[in-house]
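Asker: got a predicted structure plus its sequence, pasted below:
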Amino acid sequence: MRRKQHRFKHNQDAHNVIERGKEWYTKIKGNWAEYFGNDKPLVLELACGKGEYTVGLAENIPDMNFIGIDIKGDRIARGSKRAMDKGLDNAAFLRTGIQFLDEFFNADEIEEIWLIHPDPQPRDKEEKRRLTNPHFLGIYKKYLRKGGLFKLKTDSRFLYDYSLEILQKDNEFELLDHTDDLYNSPLLDEHFGIRTHYEQIWTERGSSVHYIKCRLK
């Protein structure tokens, strides 16, 4: 509990965390260029957890601004601190749920959306909670610009197969690439060696990682 309290205090003071109670929380919509101090393209990492991808991508792609989104403040604090330690001014964290994106982003504003190892929700009754179901894909389409990219990385073969089937049926997305074995694919280069904490553990135990990349037509 003490560690969590320390992380919550970090979020209150951190310039790269936007959460309830801070001025930017209510005025950020339409003002991301002012917040970052530039008009570079925006990239979202949804359900970002500890923000490994938000930080890793920001470090490797300085010509874009990266926003990690998660409802868990203690997780966000870890990504925020890592970004600050690296001196990254193109990485920020927004504490909110995916269902509230409309409060923070305009339509057609996002260049890319990354979804990294989301909960696969494998039971039939959980389909409505899968972050690649048609409902959530509809949300992503609203904020992606035309030609914008949606990328899924998962260790769940179930979620990979499910998502691939859904995306192949979606007339608004064009499937660009996919692999059921990312670590033995040239697509791995797109990830700059970034791995989440648990991904490191899974792959050392021999688990495969799957990847899908598609474009909004």
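Answerer: Perfect, I can see it now. Being a predicted model, the structure only gives us computed values, none of them experimental. Numbering: from 1, shown residues only.
Asker: use CA for all of it now, contacts and neighbours both
Answerer: Will do.
Asker: from residue 126, how far off is the residue nearest the centre of the chain?
Answerer: Among the residues of the chain, the one closest to the centroid is residue 45, at 1.4 Å (C-alpha atoms, centre = their mean). From residue 45 across to residue 126, the span is 22 Å (C-alpha to C-alpha, to the nearest Å).
Asker: where exactly do the strands run in the protein?
Answerer: According to DSSP state E, the chain carries its strands in the segments 17-18, 42-46, 65-70, 91-95, 110-116, 144-154, 173-179, 210-216.
Asker: next one for the comparison:
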Amino acid sequence: MGSKNKLKRFRENETFSNVIQPTREELINGSPLKGNWHSHFNNTNPIVLELGCGKGEYTIALARKNPNINYIGIDLKGARFWRGAKTALEENLNNVTFIRTQIELIDLLFDKNEVTEIWITFPDPQIKYTRTKHRLTNAEFLKKYHHVLISDGIVNLKTDSEFMHGYTLGLLHGAGHEVLYAHHNIYKNPETPIEVTSTQTFYESQYLEKGKPITYIKFRIRY
């Protein structure tokens, strides 16, 4: 994507009613939306997050299927989720919001027990050991997710990375978290929940065309 195109999208994001772009300092000083997201959506429906939402395809697809659930896509790259935000406005999807910020700040964005479910779709596996702290399912991130999730809140990890799948599964079992479902090739398993295979990202469809297996873990964080 050219720099001019990025700048254009950044400017458009600033005009979109469904895009929020807080600074790190604003979140540290106390976001007015923390604990008040139901007021933002003007309803008391469950709130579901997609972390590292990219172009927002998964957020949009889920929002279309479930109008009585509020979806929030979070990513630092606003030029990417511009497409999802624009689509939501064009289709009058009032249950969709996008936030441009670092995922590590999630506990500054949401209050305890404010989120019902989290989706992590095709994250960078950060394979190098020195990048462990950036893996979205490491122990520190799980603590943050646990803080914002309701007591029976669900986390979903969908990835094409066997490394990420194995790392996460090992960490969950080792820490005593509750694994509800796990499979290393969901499109070859008839027991895979339909909502997992019926929604695909652009990259996921490309991986499938190449015959690459897609893995999935559904779990609850228990401390």
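Answerer: On my side now, so go ahead. Please read these numbers as outputs of a predicted model, since none were measured by experiment.
Asker: of the strands of the first structure, give the one that comes closest to residue 201 of the first structure.
Answerer: Proximity to residue 201 of the first structure (C-alpha to C-alpha) singles out strand 144-154 among these, at 13.7 Å.
Asker: average offset between the closest one and the second structure?
Answerer: Once the two models are superposed, strand 144-154 of the first structure sits on average 0.4 Å from its counterpart in the second structure (mean C-alpha distance after the TM-score superposition for the first structure).
Asker: for that strand, packing partners?
Answerer: Judged by 3 or more C-alpha pairs under 8 Å, 6 or more residues apart in numbering; DSSP states H and E, strand 144-154 of the first structure is in contact with strand 110-116, strand 210-216.
Asker: output those in a markdown table; the columns should cover distance to residue 158 of the first structure.
Answerer: Shown next, in a markdown table, are those (distance: least, C-alpha to C-alpha, whole Å):
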| stretch | distance to residue 158 of the first structure |
| --- | --- |
| strand 110-116 | 15 |
| strand 210-216 | 10 |
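Asker: in CSV: those, plus distance to residue 143 of the first structure and mean neighbour count.
Answerer: Converted to CSV, these look like this (distance: least, C-alpha to C-alpha, whole Å; neighbours: other C-alpha atoms under 10 Å):
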stretch, distance to residue 143 of the first structure, mean neighbour count
strand 110-116, 6, 21
strand 210-216, 10, 21
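Asker: which stretch among the ones you listed comes nearest residue 200 of the first structure?
Answerer: Nearest of those to residue 200 of the first structure, taken as C-alpha to C-alpha: strand 110-116 at 13.2 Å.
Asker: what is the corresponding segment of the first structure for stretch 56-69 of the second structure?
Answerer: Using TM-score structural alignment, stretch 56-69 of the second structure lines up with residues 51-64 of the first structure.
Asker: now the matching stretch, how far from the centre of its chain.
Answerer: With C-alpha atoms, centre = their mean, to the nearest Å as the basis, stretch 51-64 of the first structure stands 11 Å off its chain's centre.
Asker: okay, buried residues for that stretch please.
Answerer: Buried residues in stretch 51-64 of the first structure, counted by 16 or more other C-alpha atoms under 10 Å: 51, 52, 53, 54, 55, 56, 57, 58, 59, 64.
Asker: thought residue 192 was touching the third one, still the case?
Answerer: Translated: residue 53 of the first structure. No. Residue 53 of the first structure is beyond contact range of residue 192, at 9.7 Å (criterion: C-alpha atoms under 8 Å).
Asker: just give me the match in the first structure for residue 218 of the second structure.
Answerer: Alignment note: residue 218 of the second structure maps to residue 213 in the first structure; criterion TM-score structural alignment.
Asker: ok, and the closest non-adjacent residue to that match?
Answerer: Distances taken as C-alpha to C-alpha, 6 or more residues apart in numbering place residue 151 nearest to residue 213 of the first structure, at 4.5 Å, with adjacent residues excluded.
Asker: how about residue 136 of the first structure?
Answerer: Spatial nearest neighbour of residue 136 of the first structure, excluding adjacent residues (C-alpha to C-alpha, 6+ apart): residue 130 at 7.9 Å.
Asker: pull the number of nearby residues for the one you found.
Answerer: Around residue 130 of the first structure there are 19 other residues, counting by other C-alpha atoms under 10 Å.
Asker: looking for the alignment partner of it in the second structure.
Answerer: Taking TM-score structural alignment, the alignment pairs residue 130 of the first structure with residue 135 from the second structure.
Asker: ok, its match to residue 117 of the second structure distance?
Answerer: 19 Å.
Asker: then residue 17 of the second structure?
Answerer: Counting by C-alpha to C-alpha, the gap from residue 17 of the second structure to residue 117 of the second structure is 23 Å.
Asker: still on that earlier bit, was I right about the match of residue 218 of the second structure contacting residue 152?
Answerer: Yes. Using C-alpha under 8 Å, residue 213 of the first structure is in contact with residue 152, at 6.6 Å.
Asker: just give the closest residue to residue 111 of the second structure, not the sequence neighbours.
Answerer: Of all residues not flanking residue 111 of the second structure in the chain, residue 35 sits nearest, at 4.8 Å (C-alpha to C-alpha, 6+ apart).
Asker: trace the one you found over to the first structure, please.
Answerer: Aligned counterpart of residue 35 of the second structure in the first structure: residue 30 (TM-score structural alignment).
Asker: please apply the same query to residue 93 of the second structure.
Answerer: Using TM-score structural alignment as the criterion, residue 93 of the second structure maps onto residue 88 of the first structure.
Asker: dump the residue contacts of its match.
Answerer: For residue 88 of the first structure, the contacting residues are 55, 58, 59, by C-alpha atoms under 8 Å, 6 or more residues apart in numbering.
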